[in-house]
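In: give me a model of this one.
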Amino acid sequence: MIDKLEMFIALANERHFGRAAEVCGVTQPSLSGAIRQLEDQLGVQLVWRGSRFQGLTPEGQRVLEWALRIVADARTLREEMRAARQGLAGNLRIGVIPTALSMIVDLTAGFAARHPNVHLTILSRSSHEILTALDRLELDAGITYLENEPLGRVTRVPLFHESYGLLVAPGHPLAGAARTSWAEVARLPLCLLTPDMQNRRILNHHMNGAGVEARARIESNSVITLAAHVATGDWASVLPSRMAELLTGPRLVAVPIDDPSARHPVGLITPEREPHTPVIAALLDAARRLPDLDGGKAPGGSR
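Out: Model prediction:
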């Protein structure tokens, strides 16, 4: 039944029989047959069918909740037994908010060195996409903001606090400034992350707090796209300080924003589950042992 539940979860996630079959590595008739067998075993209809997938029935929605729990427990059991036989191995999928991509290496480099048989996949995702993918078992862990918006039932380990810098070209009037303010930043022609990104909502909040409205002439979900536009000299952007520093060079300058200063905690999250799979447990342990990127020791994980 576990295999059928995994196919059912894939169908619920993809909302398309063909794409779900691809994800599961089976033919579409095989997947359709497995779903019908699952319906026969449970004695309820799970899927509204027409010429194409039309959604889950109310019973299907309830079965999905159980399926996610059962499949997660089964995966934990399989991985624990494999770790007992072969040592730590497997795949680890981590979703990372775009503004933390420059920081993830502090966690993953040491983890990968200690566990060479674990394959890491790091994906850029918005904070909302990370939470959704964790619920659907499409990600194993996430690096995201720990405050501002609800996280739900997750295990969390704080990693660092995000502060902010203005990114401009060397010829910009503020390029030589020691610091700047949110009010001054808001008056510039800005290119910023898209509103679906929590970073953008944070920036809007700070500019509104300074009595000005954040208006971006260019929006993108790519930090590299923002930096490329800033380098032309026509725009400015606001990025986390460390990422801004990483991008500085002959064509870009970072100026601290500290009037007023802003700091927001970012950390590792995983679904709240006991026991965790061996791979996730090792990742949480690595995060708790990581020196705090703000300069001290990272506090222990909390829920």
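
In: can we go C-alpha only for contacts and neighbour counts from here?
Out: Fine.

In: which parts of stretch 50-60 are buried?
Out: Within stretch 50-60, the residues that qualify as buried are 53, 55-56, 60, counting by 16 or more other CA atoms under 10 Å.

In: what about L239, how many residues close to it?
Out: The number of residues packed around L239, counting by other CA atoms under 10 Å, is 26.

In: my guess is it contacts V185. True?
Out: No - shown here, L239 and V185 do not form a contact pair, counting by CA atoms under 8 Å, at 11.8 Å.

In: now list whatever residues contact both of these two.
Out: Counting by CA atoms under 8 Å, 6 or more residues apart in numbering, the shared contacts of L239 and V185 are L166.

In: ranges for the strands of the stretch 1-150 of the chain?
Out: 47-49, 53-56, 90-96, 118-124, 141-145 (DSSP state E, counting those that start in this stretch).

In: please generate a structure for the following sequence too, so the two can be compared:
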Amino acid sequence: MNLRDLQYIIAVAETRHFGKAAARCFVSQPTLSGQIKKLEEELGVAIFERSNRSVEITPVGHTILEHARLIIEQADVIQQLARAQQDPLAGPLRIGAIPTLSPYLMPLILRPLKTQHPQLRLVLSEEMTDTLLARLHHHEIDAALLATPVEDHDLESIALFDEPFWLAYPREHPFYNQDEISREDLDNTELLLLSEGHCLAQQTMDLCNLKARKDQGEMADLRAASLETLLQLVGAGFGSTLVPALAIGGSWTSGSGIVARKLDFAGASRRVSIVFRHSYPRRQALEALAEVIWAHLPNTVTPVHGTATPPQPA
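Out: Alright, predicted model coming up:
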């Protein structure tokens, strides 16, 4: 058994296809299949259940793969520790970010990060919270920028900033003539929501007490896959929605017929954090990223400087 064999079985587990796994590992399919077969014979168990149509992981295979990922990560740790002796902020940093944050935060920090840490290469992916957490556990990314609390004894976080919610609505909306907008006002109006899986959709429902009536009303079936689409619907007069503060700088705020107002009541915000595995060895790189983010935030959000939140007890 060697690291290459473990990389092969991880690739097959993630692609569920021997040909795609071989392409990912830059070897021929017969080579990859043969090595995995030898490994299974050496262990005396089947890691995969093969058929003409699918590749499934056996129960013992799932356990073997958990250990294989840990071993590969620890091998990466050895390489990273060696590189760190030369430059602790060199090499790739794989960061995931949620779609309601990434388009607005990344343009603020990418150039400063490159200027301050030219040897640090940010590898960015944009996915929803559950997917990012799964990828963290599978060691596919190093950290995730999230806007929801995470209670997981394997993960910890660095709080970055509190981001208020703003209410976006058409100029002809009744809110246009109100001096203040209260939580009760939101409770009594229908809001456009993002599709399920977006943390902003759940945050909107929690803030506005929408759980009991999320499947009711004219807008119940009108959900968008992105914040940009949601704002297009608002601009077309289909309703109102909540917008995170960083998105206020977008092009939609001018000439779109949309009015945006900050909500000034308790709880009308979300906390953005860097979430990472407790075992991740390059904490200094994450701290450097946090410093760059803090230094380049607009005044629409409130920085939260602090130490990492320790993992939750099991």
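
In: most residues in a single strand of the second structure, which one?
Out: strand 155-170 (DSSP state E).

In: so which elements touch that strand?
Out: Packing contacts for strand 155-170 of the second structure, counted by 3 or more CA pairs under 8 Å, 6 or more residues apart in numbering; DSSP states H and E, involve helix 227-235, strand 241-244, strand 258-262, strand 269-277, helix 283-295, strand 302-303.

In: swap the cut-off to 6 Å and go again
Out: In terms of contacts (3 or more CA pairs under 6 Å, 6 or more residues apart in numbering; DSSP states H and E), strand 155-170 of the second structure is packed against strand 241-244, strand 258-262, strand 269-277, strand 302-303.

In: in the first structure, which residue range corresponds to the longest one?
Out: This means strand 269-277 of the second structure. Using TM-score structural alignment, strand 269-277 of the second structure lines up with residues 263-271 of the first structure.

In: could you do the first one as well?
Out: The alignment of strand 241-244 of the second structure onto the first structure (TM-score structural alignment) covers residues 237-240.

In: which residue, neighbours along the chain excluded, lies closest to S269 of the second structure?
Out: Nearest residue to S269 of the second structure in three dimensions, chain neighbours excluded: P164, at 3.9 Å (CA to CA, 6 or more residues apart in numbering).

In: count the neighbours of the one you found for me.
Out: Each residue near P164 of the second structure was counted by other CA under 10 Å, and the total is 22.

In: give the aligned equivalent of it in the first structure.
Out: Counting by TM-score structural alignment, which is the criterion used here, P164 of the second structure corresponds to S163 in the first structure.

In: which residues touch stretch 285-293 of the second structure?
Out: When contacts are taken as CA atoms under 6 Å, 6 or more residues apart in numbering, the neighbours of stretch 285-293 of the second structure outside the stretch itself are L89.

In: columns distance to E172 of the second structure on top of the helices and strands packed on strand 155-170 of the second structure, output as a markdown table?
Out: Conversion of these to a markdown table gives the following (distance: least, CA to CA, whole Å):
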| stretch | distance to E172 of the second structure |
| --- | --- |
| strand 241-244 | 14 |
| strand 258-262 | 9 |
| strand 269-277 | 26 |
| strand 302-303 | 31 |
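
In: of all those strands, which one comes closest to F26 of the second structure?
Out: When those are ranked by proximity to F26 of the second structure, the top entry is strand 269-277, at 28.4 Å, counting by CA to CA.

In: tell me what the closest one is packed against?
Out: strand 143-146, strand 155-170.

In: winner for burial among those?
Out: Looking across those with neighbours counted as mean count of other CA atoms under 10 Å, the highest average goes to strand 143-146: a mean of 26.

In: compared with the first structure, how much does it deviate?
Out: Comparing strand 143-146 of the second structure with its match in the first structure after superposition yields a mean distance of 0.6 Å (mean CA distance after the TM-score superposition for the first structure).

In: what is the neighbour count of the nearest residue to T204 of the second structure once chain neighbours are set aside?
Out: Of all residues not flanking T204 of the second structure in the chain, L242 sits nearest, at 6.8 Å (CA to CA, 6+ apart). Other residues lying near L242 of the second structure total 29 when counted by other CA under 10 Å.

In: what's the answer for P173 of the first structure, then?
Out: Each residue near P173 of the first structure was counted by other CA under 10 Å, and the total is 9.

In: next, it: secondary structure please.
Out: Reducing the assignment at P173 of the first structure to three states with DSSP: H, G, I helix; E, B strand; the rest coil gives coil.

In: circling back: export the strands of the stretch 1-150 of the first structure to a markdown table and tack on distance to A244 of the first structure?
Out: Rendered in a markdown table, the data for the strands of the stretch 1-150 of the first structure read as follows (distance: least, CA to CA, whole Å):
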| stretch | distance to A244 of the first structure |
| --- | --- |
| strand 47-49 | 48 |
| strand 53-56 | 44 |
| strand 90-96 | 17 |
| strand 118-124 | 17 |
| strand 141-145 | 18 |
